[in-house]
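**Q** Sequence and predicted model, in that order:
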Amino acid sequence: MTAEPETTGAAAAFEPLRPKLTRVAYRMLGSVADAEDVVQEAFIRWMKADHPAVRQPEAFLRRTVTRLCLDQLKSARRQRETYVGPWLPEPLVEEDQVDDVGLPLMLALERLSPLERAAFLLHDVFGLQFEDIAAEIDRDPAACRQLAARAREHIRQARPRFKVEKQRGLEIAEAFFNASRSGDMKALGAMLSADVAAHADGGGKRPAATEPVVGFDAVMRQYAVVAAWLKDNRSKLIRLAFINGLPGFVTLEADGELQTTALDIEDGRITAIYVMRNPDKLRHLH
């Protein structure tokens, strides 16, 4: 039995929009799996829609995805109140830098209300006009403008002041891997800024610091312990890459699990280290 022409046409119209919709959902939720689930739910609703009455399919679908994300963010906020240790977004591993929403900015977005986050992302990142955003989140354009302005004020410090050159960033990432795994503390110390901070997300599933480690001396002590442990528990470099827009790498650890490390770099020094160890957030990389 063949599919109805209208159903076939609706599915064909959706598929080119799926990557863009997934990008919106991921920036909203910080989870690859949740973003894919939201987009799939939007697809189901799209297939049931009155297609001749939908004049702008992309706007209809983006509105559906945004509202589903807003609903999900309400429960996600409650879940993160009981999360074990620092929460980091699921890592996106890419060959090239993606500038729109890097990892520090995604963490800053976590401090916003769901509506502030939606208004900021839709306007500042995806380029929608406030009149269009108003339809997406059921607020008037003036309110959307205020939401985006408040969000911008809150996250001003998280926007990158300048971007490290691609090859230089990957060179620093490789040098960091070599120094941290070999225990070359002199080389490691030369790469770190005075106010460096290390964040590790184990989610209670794998060993990780339950609070960010802040300051040069504290981070050096932590990595001295890590290096000693790694002598008998080898870590294998899988690839250098950009993790949520930051230079970093993917490793296979001694317990057989993957791990990602992302480095925020300013003036040639590492200012923040983000390590993802939670296996639930790394499944999509296998």
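**A** Now that the structure is in, tell me what you want to look at.
**Q** all contacts plus neighbour counts: C-alpha atoms, from now on.
**A** OK.
**Q** can you pull the contacts of D96?
**A** Contacts of D96 were listed using C-alpha atoms under 8 Å, 6 or more residues apart in numbering, and they are 166, 241-242, 245.
**Q** Strands of this protein, residue ranges please.
**A** 93-94, 192-201, 213-214, 236-243, 246-252, 258-266, 269-276 (DSSP state E).
**Q** Quick one: those strands as TSV, columns for mean neighbour count too.
**A** Shown next, in TSV, are these (neighbours: other C-alpha atoms under 10 Å):
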stretch	mean neighbour count
strand 93-94	18
strand 192-201	21
strand 213-214	18
strand 236-243	20
strand 246-252	24
strand 258-266	24
strand 269-276	22
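**Q** what about these, which gets the closest to W229?
**A** strand 236-243 (14.1 Å; C-alpha to C-alpha).
**Q** Below is an additional structure, to be compared with the one above:
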Amino acid sequence: MDEAILIFEKFNILLYSIAYQICHSKEEAEDILQEVQLKWLEQDLTLIKNPQAFLSKLVVNRSINYLNSAQVQRVDYYGPWIPEPEIEHSEDPLIGKEKITYALLVVLEQLTPQERVVFLMKEVFAYSHKEIGELLDITAENSRKLLSRAKNAVKDNDISVDNTSQAENQKFIDLFNFSIESGDLAPLLGYLTTEAKMSIDGGQKRRAPLRTLIKATRILTFLNGVMPHDFFGDERVIGEIYQQPCLFIKEQNQLKSILFLGLNQEKTKIQHIFIINNPDKLKNIL
């Protein structure tokens, strides 16, 4: 038993990171880890040649099951659904944190469960196609095809997802914050793409548009309408989550929402504004 616990603890951070980055939910990742640990403690260790591969497969399978059920649940979700953000404190080199931005998490939502798993396991966690095939019970060739489809989908999206856009992202976050502080959002119009979008995840816990707003002028009209009603709180702090600058919006010293920006591929304008208002998705931040 002691040996089994030590082995599990060795891979605990990696397994949690896999579960979170597939599921985009801290609570679900923690539940999956607990289930996997219980299953692991039932095993005969003498029959397991590669504990990391065995544990990873358990985590991946449960994560895919969650995604399949979550996709059904999200059809009935009230308003836009945005991945739950998380501040990672670990510097463990196994978790591939340096390869993930919050914008990438958002884009991964567009992939099928298998595409998402293959993309993450290959591009973030550096598993081989042979290892991924064993995780998913598919051939290495099928893994390569899934990765190709996933990469094309990521490339074809209208948001820059790599961490090289951090400096540009910071510039636009600063501009956004300055516009709020000055009480004049009009200058933002020139920095939004014509077909810019804004998604606000309130989860029916806080008031928010039921659908993603499209077009720069419509977004500015909405923001100008809600700004006098403390939509942007009484304090704003610029921070960073998953290598991406963001705006922590507070009301009476309590976190009220988080604002992220998705830049266009050229990193010259804002393509998508993401605002997380749902308190259930903010409780693990700060």
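**A** In hand now; what should we look at? Treat the numbers as computed from the prediction; the structure is a model and nothing was measured.
**Q** and which of the contacts of D96 of structure 1 is nearest to G9 of structure 1?
**A** For the contacts of D96 of structure 1, the nearest to G9 of structure 1 is G245 (35.4 Å; C-alpha to C-alpha).
**Q** How many residues are close by the corresponding residue of structure 2 for A59 of structure 1?
**A** Correspondence of A59 of structure 1 to structure 2, assessed by TM-score structural alignment: A53. Residues near A53 of structure 2, counting by other C-alpha atoms under 10 Å, number 16.
**Q** corresponding residue for A42 of structure 1 in structure 2?
**A** By TM-score structural alignment, A42 of structure 1 lines up with V36.
**Q** ok so, going back, tabulate the strands of structure 1 (TSV), appending distance to M47 of structure 1.
**A** Shown next, in TSV, are these (distance: least, C-alpha to C-alpha, whole Å):
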stretch	distance to M47 of structure 1
strand 93-94	31
strand 192-201	38
strand 213-214	48
strand 236-243	34
strand 246-252	37
strand 258-266	37
strand 269-276	36
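**Q** What is the longest helix of structure 1 by residue count?
**A** Secondary structure assigned by DSSP state H gives helix 57-80 as the longest helix of structure 1.
**Q** Buried residues, that one. List them.
**A** 57-58, 60-70, 72-73 (16 or more other C-alpha atoms under 10 Å).
**Q** one step back: with respect to A12 of structure 1, which of the strands of structure 1 lies nearest?
**A** Short answer: strand 93-94, nearest of those by C-alpha to C-alpha, at 26.9 Å.
**Q** Packing partners of that closest one?
**A** strand 236-243 (3 or more C-alpha pairs under 8 Å, 6 or more residues apart in numbering; DSSP states H and E).
**Q** how big is the angle separating the strand it packs on from strand 269-276?
**A** 110 degrees (axes from the mean of the first three to the mean of the last three C-alpha atoms, to 10 degrees).
**Q** by how many degrees do strand 236-243 of structure 1 and strand 246-252 diverge?
**A** 150 degrees.
**Q** circling back to that earlier point, give me the mean distance between the longest helix of structure 1 and structure 2.
**A** Once fitted to structure 2, helix 57-80 of structure 1 is off its aligned match by 0.9 Å on average (mean C-alpha distance after the TM-score superposition for structure 1).
**Q** ok, G215 of structure 1 touching A197?
**A** Yes. G215 of structure 1 lies in contact with A197 (C-alpha atoms under 8 Å); the separation is 6.0 Å.
**Q** Could you measure from D100 of structure 1 over to L246 of structure 1?
**A** 12 Å (C-alpha to C-alpha, to the nearest Å).
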